[in-house]
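The following block contains a protein sequence and its predicted model.
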Amino acid sequence: MIIKKISCHVPPEAKQVFSEQQAMWNALKQCNGFLGQFGGWEETNSYTASIYSFWETLDDYRHFMEHTHDSIVEGTNQQKTYNSISIDLFERQFNLSEERDIYNVLEKAHFVRIALATVKCEFIPRFIYFQQGIWNPGMQQAEGMLGGVFARSREVENQFLVLSGWKSAYDHRQYMQSFFPSLLEAANPKRDVSFLVGEQFSIQETWRVSR
C-alpha cells in the first residue's frame, strides 16, 4: 500500500474556496487501485491543509499521476488557492492493528493523528520492534481507536510515518491521558529518533473520498 501525504499552506482568504474545491475530488473513485482519501485543517496551524490518499500499489498511483491527476486539478482549479504544497510518499510496512485495517479508518474515522519520525539509522530495527511490541498493543486497548498504518518513506530511508484513526477527538484525548504516558516511558523514542513531529486534525467530511 502507498500512502500519499499532501500538505498545502492556504491563506486565510482562500480557505473556503480551497475547501469547496477539495470536495471535488470524487473522480478518484474511478481510478484503479484507489483505496480512499481524507484530510482536514491541522490543529496547530489552521492554514495548513493535510490530505492523505491511499493506493493499493505504486503502479496504481503512478498510473493515476500519468493519466488522471492533471485533469482533476484543472477541473478544480485548486492550485490557485494555496501558497505552497509538499508531497511525500510512504509505503506501508504493517497495520497498527491486525483486526482493524485501513478501510475502517477511511470510512469511520473522524479524527486522525500522525507522527513523522526521522530515526537514527543504527536504531531503525529497535524503533520498528518497539512500534510492534509496545505502541501497537497499547493503542489497541484505547477506546475509539479504529486502526492505522506504520509506513516507511520511499524517498528518505530512515523516515517513518505512524497514522492512527479515531472515532473522535475526545477518544484520542482520552488515549493521550490514560495510555500515552506509560507507552512513551516504555518505548523511550528519544534514544532512537533524531527528529519527531506530529500533526492531528478532524476530518472534513466533504473532503473524504471512499471507494
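Looks like it came in fine. Numbering: from 1, shown residues only.

Going by C-alpha atoms from here, please, whenever you check contacts or count neighbours.
Will do.

all helices for the protein, in order.
Listed in chain order, the helices of the chain (DSSP state H) span 15-22, 58-67, 69-76, 102-108, 124-130, 136-140, 169-178, 180-187.

tell me which residues in the last one are buried?
Buried positions in helix 180-187, judged by neighbour count with 16 or more other C-alpha atoms under 10 Å: 180, 183, 187.

Verify the contact between the last one and I128 for me.
No: contact status for A187 versus I128: not in contact, 10.6 Å apart, counting by C-alpha atoms under 8 Å.

Can you get me a residue count around D59?
13 (other C-alpha atoms under 10 Å).

Likewise for W41?
W41: 24 neighbours (other C-alpha under 10 Å).

Need the nearest residue in space to it, chain neighbours excluded.
A49 (4.7 Å; C-alpha to C-alpha, 6 or more residues apart in numbering).

burial measure for that neighbour, as a count.
Neighbours of A49 (other C-alpha under 10 Å): 23.

before we move on, back to that, wait, which of the buried residues of helix 180-187 is closest to L106?
The closest of the buried residues of helix 180-187 to L106 turns out to be F180 (C-alpha to C-alpha; 23.3 Å).

Let me see the contact set for the closest one.
Listed by C-alpha atoms under 8 Å, 6 or more residues apart in numbering, F180 has no contact partners.

among the helices of the chain, which is nearest W207?
Using C-alpha to C-alpha, the helices of the chain put helix 15-22 closest to W207, at 5.8 Å.

before we move on, back to that, so which of the helices of the chain comes closest to T206?
helix 15-22 (7.8 Å).

what does the closest one rub up against?
10, 47, 76-78, 81-82, 206-207.

just how off-centre is that helix within its chain?
Put simply, helix 15-22 sits 20 Å off its chain's centre (C-alpha atoms, centre = their mean, to the nearest Å).

try this one next to it:
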Amino acid sequence: MLTKWIRCEVTDRAGFDRAQRGWTRLSRLPGFLGQRGGWSGAGTAHVLAFWADQRSYDRFMADDHDELAAGQHRTFDEIDVRLFEHCQDIGENLALAPGSGLVRLAHCTVAPHRTERFARTQASVWTPGMHSAPGFLGGVLGQRDSAEFLVLSQWTSQGAHARYRAERFPALFDRAAPSEDLTAITGHLIALDPAWSVPPAGSTPPPGAVRVAAPRSVPPTRAWRPTSG
C-alpha cells in the first residue's frame, strides 16, 4: 500500500473546499483504497490518499490526476506532495477508518543507523499503547527513501486524542526514547472534513460524525522535539 500526503497553504479556502469535494471520481479507479483530508489551521489543508500499489498510482497520475486537480490550481500558493511505502499498520488499517474525526500526523527524519529500531519501537511500544486507547481508530507507518517516515493515527475526536496525550503518552514516550532515533520531526493535528472523504467503490460509507474544529498545528521544527504519538 502507498500513502500520499499532500499539504497545501491555501489562499482561497472556499474555492479549495469546493474543489476538494469533486474528487469522488477516484472511487472507481483500479487500486484506489480511499482518500480523506481536512485542516490543521485556518489556511493549511492536508489530503491523505491510499493506493494498493505503485502501478495503480502511476496509472492514476497519467490518466486522471490533471483533470481532477485543474479546479484547485489557483486556490493555494504552496504545495508539498510526498509518497510513502507501507511499513506497518498501527492497529486497524487506516484506509478502512471513517473519513471523520482527527488525524495526528508525525513527519519524522530518523538517523540512518536507527531506522530499524525506530520501526521496531513503533510496533512494540507505540502501536499497542495507541491501540488500547479509547477513541483510537487506526493508523499507518510509511517510509520514503531510507530515513523519512510518516506516522498517522486517527481518533474519533480531538478530546480522545487529548486524553491519550495526557494519560498514556508520557509513559509510552519514556519507554520509546525517541530522542535516540529522531533528528527532526514535524507534527500536525488534522480535523477531518467528512465531505472530503472518498471511499473506494463498493465499500460501505463511513457513518457521519460531527465535524471537529480545526486545531492549531504543531509548528515545524528541524530539531528533535517530543511530539510523537
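In hand now; what should we look at? Everything numeric here is computed off the predicted structure, so don't read it as measured data.

about what we covered before: can you find the partner of the residue nearest to W41 of structure 1 in structure 2?
Using TM-score structural alignment, the equivalent of A49 of structure 1 in structure 2 is A45.

my read: its match touches V10, true?
Yes: between A45 of structure 2 and V10 there is a contact at 6.8 Å, judged by C-alpha under 8 Å.

start and end residues in structure 2 for the longest strand along structure 1, please.
Ranked by residue count, the top strand of structure 1 under DSSP state E comes out as strand 84-95. Mapping strand 84-95 of structure 1 onto structure 2 (TM-score structural alignment) gives residues 78-89.

what's the mean deviation for the matching stretch versus structure 1?
Stretch 78-89 of structure 2, aligned to structure 1 and superposed, deviates on average by 0.7 Å (mean C-alpha distance after the TM-score superposition for structure 1).

Can you tell me how far the residue nearest in space to the middle of structure 2 is from R59 of structure 2?
The centre of structure 2 sits closest to L152, judged by C-alpha atoms, centre = their mean, with a distance of 4.6 Å. Computed as C-alpha to C-alpha, to the nearest Å, the L152 of structure 2 to R59 of structure 2 distance reads 25 Å.

now do T44 of structure 2
28 Å.

Give the residue from the two that has the larger number of neighbours.
The residue with more neighbours, out of T44 of structure 2 and R59, is T44; 22 against 14, by other C-alpha under 10 Å.

Who are the contact partners of that one?
7-10.

Can you turn the buried part of those residues into a ChimeraX selection?
Of those, the buried ones can be selected in ChimeraX as follows, counting by 16+ other C-alpha under 10 Å:
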select :7,8,9,10
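
returning to that earlier point: and the longest strand of structure 1, what does it pack against?
strand 2-9, strand 145-153 (3 or more C-alpha pairs under 8 Å, 6 or more residues apart in numbering; DSSP states H and E).

follow-up on the earlier one: pretty sure the residue nearest to the centre of structure 2 sits against L105.
Yes: in this structure, L152 of structure 2 is within contact of L105 by C-alpha under 8 Å, at 4.8 Å.

Look up how far L163 of structure 1 lies from the nearest residue to I102 of structure 1 once chain neighbours are set aside.
Excluding the flanking residues, the one nearest I102 of structure 1 by C-alpha to C-alpha, 6+ apart is G148, at 5.7 Å. Counting by C-alpha to C-alpha, the gap from G148 of structure 1 to L163 of structure 1 is 5 Å.

A115 of structure 1 now?
For A115 of structure 1 relative to L163 of structure 1 (C-alpha to C-alpha), the value is 7 Å.

Give the aligned range of stretch 161-169 of structure 2 in structure 1.
Using TM-score structural alignment, stretch 161-169 of structure 2 pairs with 172-180 in structure 1.

re the thing from before, show me what the residue nearest to I102 of structure 1 aligns to in structure 2.
By TM-score structural alignment, G148 of structure 1 lines up with G139.

What's the local residue count around that match?
By other C-alpha under 10 Å, neighbour count at G139 of structure 2 equals 27.

pretty sure it is in contact with C87, am I right?
No: in this structure, G139 of structure 2 is not within contact of C87 by C-alpha under 8 Å, at 11.2 Å.

Any figure for the gap between the closest residue to E42 of structure 1 other than its chain neighbours and F94 of structure 1?
Nearest residue to E42 of structure 1 in three dimensions, chain neighbours excluded: F201, at 4.9 Å (C-alpha to C-alpha, 6+ apart). In this view, F201 of structure 1 and F94 of structure 1 are 22 Å apart by C-alpha to C-alpha.

what does G198 of structure 1 give?
Counting by C-alpha to C-alpha, the gap from G198 of structure 1 to F94 of structure 1 is 19 Å.

Same check on A27 of structure 1?
For A27 of structure 1, the distance to F94 of structure 1 - C-alpha to C-alpha - is 28 Å.

now Q21 of structure 1
Q21 of structure 1 is 32 Å from F94 of structure 1, by C-alpha to C-alpha.

Look at A27 and F94 of structure 1 and report which has more neighbours.
F94 (15 against 12).

what residues are up against the more buried one?
Contacts of F94 of structure 1 by C-alpha under 8 Å, 6+ apart are 149-151.

any chance of those in JSON lines, plus neighbour count and distance to Q16 of structure 1?
Formatted as JSON lines, the contacts of F94 of structure 1 follow (neighbours: other C-alpha atoms under 10 Å; distance: C-alpha to C-alpha, whole Å):
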{"residue": "V149", "neighbour count": "24", "distance to Q16 of structure 1": "30"}
{"residue": "F150", "neighbour count": "22", "distance to Q16 of structure 1": "32"}
{"residue": "A151", "neighbour count": "22", "distance to Q16 of structure 1": "31"}
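
Kind regards, and thank you for your time.
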